[in-house]
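Asker: turn this into a model:
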Amino acid sequence: MTKTPNISFEFFPPKNMAATFGLFETVNALHDLKPGFVSVTYGAGGTTRTLTHEAVELLHKKFGLNVAAHLTCVDATKAETLAIADAYAAAGVSEIVALRGDPPKGAGGFTPHPEGFANSIELIEALSETGKFKLRVGAYPDPHPEAADENADVKFLKRKFDAGADSAITQFFFDPDTFFRFRDRAVATGVTGKILPGILPISSWTGVKKFAQSCGTPVPAHLDDLFTKAGDNAEQLSIDLATDMCEKLIAGGVDDLHFYTLNKPNLSKSVCTNLGVTSA
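Answerer: Here you go, the predicted model:
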């Protein structure tokens, strides 16, 4: 029998009132599964910085969740970024997902603020020095679009842990072997911290393909065929595929799973139920 994993969820900050209700509905549907933590993202270019902060405080205070707030280097000075971190600490938030962050749309690439952090390593070091936070970072089992070679992401992850990271959360992937190969390379490089696989139950195959292409994640041809033929059964197919991948990850020694909910709780909750994670 598959052992029951520890789980966590990622949410988007709401951009308007309708989205606020959507976030509440998502959290209401998932919080009774007792996630170890939940994270709240930043929009590209830091566009949801204030909304993220408000959502983090709300989830922490109203729902009593352990919230890991995303914090990026984009379009802010070091002082401004650390002031945001201080505000999180003052609100009782003790975890941060420290990321370089995506550049604003149309920017063509990341350019550090003249008075800001040059990359995620500098941000992690500065946050670690405060002693206030448990730090989680990003990891890329498939090569990041800016990576020089397939080992570049592993080497950079090692630097993140050396800088003070406590654990890493991967970008989503389609094949559990992709995660296992990355984990093995990371261990061989000297990474000893926990690496949590990021799981994306597929709510829209068209949308996921587009997102995958933008972040360098290879799209398996057989999935294209499966979703083309699925028709009205696409949701059940998504649940079955995600459940199967999670079971294989658990069988391969994974204890923790991080679900990208896209603020749509039903798929993630169904997969968790299949894995034995319930509110009972």
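
Asker: hey, let's count contacts and neighbours off CA atoms from now on
Answerer: Noted.

Asker: any chance you could map the strands in the stretch 51-200 of the chain?
Answerer: Here the stretch 51-200 of the chain has its strands, by DSSP state E, counting those that start in this stretch, at 67-71, 95-98, 134-139, 167-172, 194-199.

Asker: tell me which of those strands approaches Leu262 most closely.
Answerer: Comparing the strands of the stretch 51-200 of the chain against Leu262 with CA to CA, the closest turns out to be strand 194-199 (11.2 Å).

Asker: the next helix-or-strand element following that closest one: how far from the chain's middle?
Answerer: Sequence-wise, the next helix or strand downstream of strand 194-199 (DSSP states H and E) is helix 205-215. How far helix 205-215 lies from its chain's middle: 16 Å, per CA atoms, centre = their mean, to the nearest Å.

Asker: got a markdown table for the strands of the stretch 51-200 of the chain, with mean neighbour count and distance to Ser214 too?
Answerer: Shown next, in a markdown table, are the strands of the stretch 51-200 of the chain (neighbours: other CA atoms under 10 Å; distance: least, CA to CA, whole Å):
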| stretch | mean neighbour count | distance to Ser214 |
| --- | --- | --- |
| strand 67-71 | 26 | 20 |
| strand 95-98 | 24 | 21 |
| strand 134-139 | 23 | 16 |
| strand 167-172 | 21 | 12 |
| strand 194-199 | 24 | 17 |
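
Asker: the longest helix along the chain versus helix 205-215: what angle between them?
Answerer: When the chain is scanned for its longest helix (criterion: DSSP state H), the result is helix 234-251. Relative orientation of helix 234-251 versus helix 205-215 (axes from the mean of the first three to the mean of the last three CA atoms, to 10 degrees): 50 degrees.

Asker: quick one on the thing from earlier: I'd like to know which of the strands of the stretch 51-200 of the chain lies nearest to Ser120.
Answerer: The nearest among the strands of the stretch 51-200 of the chain, by CA to CA, is strand 95-98 at 6.7 Å.

Asker: ok, residues contacting the closest one?
Answerer: The contact list for strand 95-98, computed with CA atoms under 8 Å, 6 or more residues apart in numbering, reads 39, 66-72, 120, 123-124, 133-138.

Asker: may I see the buried residues of the helix or strand hosting Ser268?
Answerer: Using DSSP H and E, Ser268 sits in helix 265-274. For helix 265-274, the buried set under the neighbour-count rule, 16 or more other CA atoms under 10 Å, comprises 265-272, 274.

Asker: which strands and helices sit next to it?
Answerer: Applying 3 or more CA pairs under 8 Å, 6 or more residues apart in numbering; DSSP states H and E, one finds that helix 265-274 contacts helix 17-30, helix 234-251.

Asker: return the distance of whatever helix or strand comes next after the shortest one from the chain's centre.
Answerer: Just to be clear, that refers to helix 17-30. With elements assigned by DSSP H and E, the helix or strand that comes after helix 17-30 is strand 37-40. Centroid displacement of strand 37-40 relative to its chain, using CA atoms, centre = their mean, is 8 Å.

Asker: swap in stretch 45-55?
Answerer: Distance of stretch 45-55 from its chain centroid, counting by CA atoms, centre = their mean, is 16 Å.

Asker: name the residues that touch that stretch?
Answerer: Residues outside stretch 45-55 that contact it (CA under 8 Å, 6+ apart): 12-15, 40-43, 69-70, 72, 74-75, 88, 101-105.

Asker: would you do the same for the sequence below? I want to compare the two.
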Amino acid sequence: MSAPQVSFEFFPPQSLEASFRLWDTVQTLAPLDPTFVSVTYGAGGTTRDLTRDAVATLHKSSGLNVAAHLTCVNATKEETLAIAAGFAEAGVKEIVALRGDAPKGQDKFTPCAGGFANSVELIEALAATGDFKIRVGAYPDRHPEATSAQADVDWLKAKIDAGASEAITQFFFEADTFFRFHDSCVKAGINAPILPGILPIENWKGTRNFAKRCGTPVPAWLDDAFEKAERDGRADLLATALCTELCSELMEDGVDALHFYTLNRPELTRDVCHALGIAPKLDLQNVA
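Answerer: Below you'll find the predicted structure:
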């Protein structure tokens, strides 16, 4: 079983300390030769300018293939496409196109006046420019706003048909969750690659709360395992073992690319990648 291709998601920094953490994360993970790295938007588009600046800086200085997140939140169509044009002018040719979460204080997403109503409209507009490779989100567990699991599959197909070429899933805890979803996508005629999104568990309480907000079911055995591990001071060891096992199960059944949500804390992701046989390929001196 050969080592998989990997890609990494980063957060844009919101402070000087966070800027150093992001750069440390890049230096730690760049030697693993990712196919791309992505930089997120904050909830409600709150880090739009920070995302733009981080993407431009990483593209210029890291030598990595950088993909920018772009959402429909709190911007007109013209404003959103102007941001995309700025990415293209900076040499960034890949976008992760998302509808985006509702701004803080709102219960659900409501399109901005003159803005894109949903991710399909955004993807169609980006595809029409011819400037970008477009990736989109996918949901192996039912999205909180979806009427059914099949509705998530149908919506993903609409996004692929609109011009996206690849999908990245929300994180999940068991390999069977991904394979069930992937089989449903194939049955629906989706031929585009679907990258499993992997979330190394840096903090179980935080991960559990995040999963609840995302509608991701949490297996009872995980609660028990982390309760015991935290009591014995072995939480990091357990997290590394579980993440490595999940990735190995995916690889054994044919998955050849993994997308890691790093949370700008790279050590666990790096350790998992090393355990999967992904050896450093780049000279750190070239990442400056």
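
Asker: would you mind reporting the TM-score between them?
Answerer: For this chain pair, the superposition-based TM-score is 0.99 by TM-score structural alignment, normalised by the length of the first structure; 279 aligned residues with a CA RMSD of 0.6 Å.

Asker: highest mean neighbour count out of the helices and strands packed on helix 265-274 of the first structure?
Answerer: Among these, helix 234-251 has the highest mean neighbour count (mean count of other CA atoms under 10 Å), at a mean of 19.

Asker: with the second structure superposed, average distance for that one?
Answerer: Helix 234-251 of the first structure differs from its equivalent in the second structure by a mean of 0.5 Å after superposition (mean CA distance after the TM-score superposition for the first structure).

Asker: now the helices: where do they sit in the stretch 1-150 of the first structure?
Answerer: Using DSSP state H, counting those that start in this stretch, the helices found in the stretch 1-150 of the first structure span residues 17-30, 49-63, 78-90, 120-130.

Asker: dump the strands of the stretch 51-200 of the first structure into TSV; add distance to Ser279 of the first structure as well.
Answerer: Shown next, in TSV, are these (distance: least, CA to CA, whole Å):
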stretch	distance to Ser279 of the first structure
strand 67-71	19
strand 95-98	24
strand 134-139	26
strand 167-172	24
strand 194-199	20
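
Asker: surely Thr170 of the first structure meets Pro143?
Answerer: No - the criterion here is CA atoms under 8 Å, and Thr170 of the first structure misses it with Pro143 at 11.3 Å.

Asker: tabulate the helices and strands packed on helix 265-274 of the first structure (a markdown table), appending distance to Ala188 of the first structure.
Answerer: Formatted as a markdown table, these follow (distance: least, CA to CA, whole Å):
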| stretch | distance to Ala188 of the first structure |
| --- | --- |
| helix 17-30 | 36 |
| helix 234-251 | 19 |
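
Asker: so which of these is nearest Phe182 of the first structure?
Answerer: Closest among those, using CA to CA: helix 234-251, at 12.7 Å.

Asker: what does the closest one correspond to over in the second structure?
Answerer: Aligned by TM-score structural alignment, helix 234-251 of the first structure falls on residues 235-252 of the second structure.

Asker: in contact with whatever residue of the second structure lines up with Pro5 of the first structure: list those residues for me.
Answerer: Alignment note (TM-score structural alignment): Pro5 of the first structure maps to Pro4 of the second structure. Counting by CA under 8 Å, 6+ apart, Pro4 of the second structure touches 251, 255-258, 276, 278.

Asker: thinking again about what came up before, buried ones in whatever helix or strand comes next after the longest helix of the first structure?
Answerer: Where DSSP H and E defines the elements, the next helix or strand beyond helix 234-251 of the first structure is strand 256-260. For strand 256-260 of the first structure, the neighbour count (16+ other CA under 10 Å) marks 256-260 as buried.

Asker: give me the buried positions along stretch 151-158 of the first structure.
Answerer: Buried residues in stretch 151-158 of the first structure, counting neighbours by 16+ other CA under 10 Å, are found at 151, 153-154, 156-158.

Asker: what distance separates stretch 215-226 of the second structure from the middle of the whole chain?
Answerer: 21 Å.

Asker: same question for stretch 19-31 of the second structure.
Answerer: Taking CA atoms, centre = their mean, the mean C-alpha location of stretch 19-31 of the second structure is offset from the chain mean by 17 Å.

Asker: what range does it cover in the first structure?
Answerer: Counting by TM-score structural alignment, stretch 19-31 of the second structure corresponds to 20-32 in the first structure.

Asker: residues in contact with Ser245 of the first structure?
Answerer: No, residue 245 of the first structure isn't Ser; it's Met. The contact partners of Met245 of the first structure, taken as CA under 8 Å, 6+ apart, are 175-176.

Asker: same check on Ala85 of the first structure?
Answerer: By CA under 8 Å, 6+ apart, the residues touching Ala85 of the first structure are 71, 127.

Asker: distance of it from Ala126 of the first structure?
Answerer: For Ala85 of the first structure, the distance to Ala126 of the first structure equals 10 Å [CA to CA, to the nearest Å].

Asker: also Asp162 of the first structure?
Answerer: According to CA to CA, Asp162 of the first structure stands 13 Å off from Ala126 of the first structure.

Asker: what does Ala90 of the first structure give?
Answerer: Ala90 of the first structure sits 17 Å away from Ala126 of the first structure, going by CA to CA.

Asker: those two: who's more crowded?
Answerer: Ala126 (16 against 10; other CA atoms under 10 Å).

Asker: which one in the second structure is aligned with that one?
Answerer: Under TM-score structural alignment, Ala126 of the first structure pairs with Ala125 in the second structure.

Asker: what residue, apart from its backbone neighbours, is nearest that match spatially?
Answerer: Leu81 (7.9 Å; CA to CA, 6 or more residues apart in numbering).

Asker: please apply the same query to Leu276 of the second structure.
Answerer: Closest to Leu276 of the second structure by CA to CA, 6+ apart is Ala3, at 6.3 Å.

Asker: quick one, what contacts that neighbour?
Answerer: Taking CA under 8 Å, 6+ apart, we find Ala3 of the second structure in contact with 256, 276-278.

Asker: try Phe226 of the second structure
Answerer: Contacts of Phe226 of the second structure by CA under 8 Å, 6+ apart are 204, 235, 238.

Asker: for whichever helix or strand it is part of, which positions count as buried?
Answerer: Phe226 of the second structure is part of helix 220-231 when elements are defined by DSSP H and E. By 16+ other CA under 10 Å, the buried positions in helix 220-231 of the second structure come out as 226, 229.

Asker: quick one: the residue of the first structure most remote from its centre from Val219 of the first structure, how far?
Answerer: Most distant residue from the mean C-alpha position of the first structure: Lys229, 29.5 Å away (CA atoms, centre = their mean). As for Lys229 of the first structure, its distance to Val219 of the first structure is 17 Å (criterion: CA to CA).

Asker: done for today, thanks.
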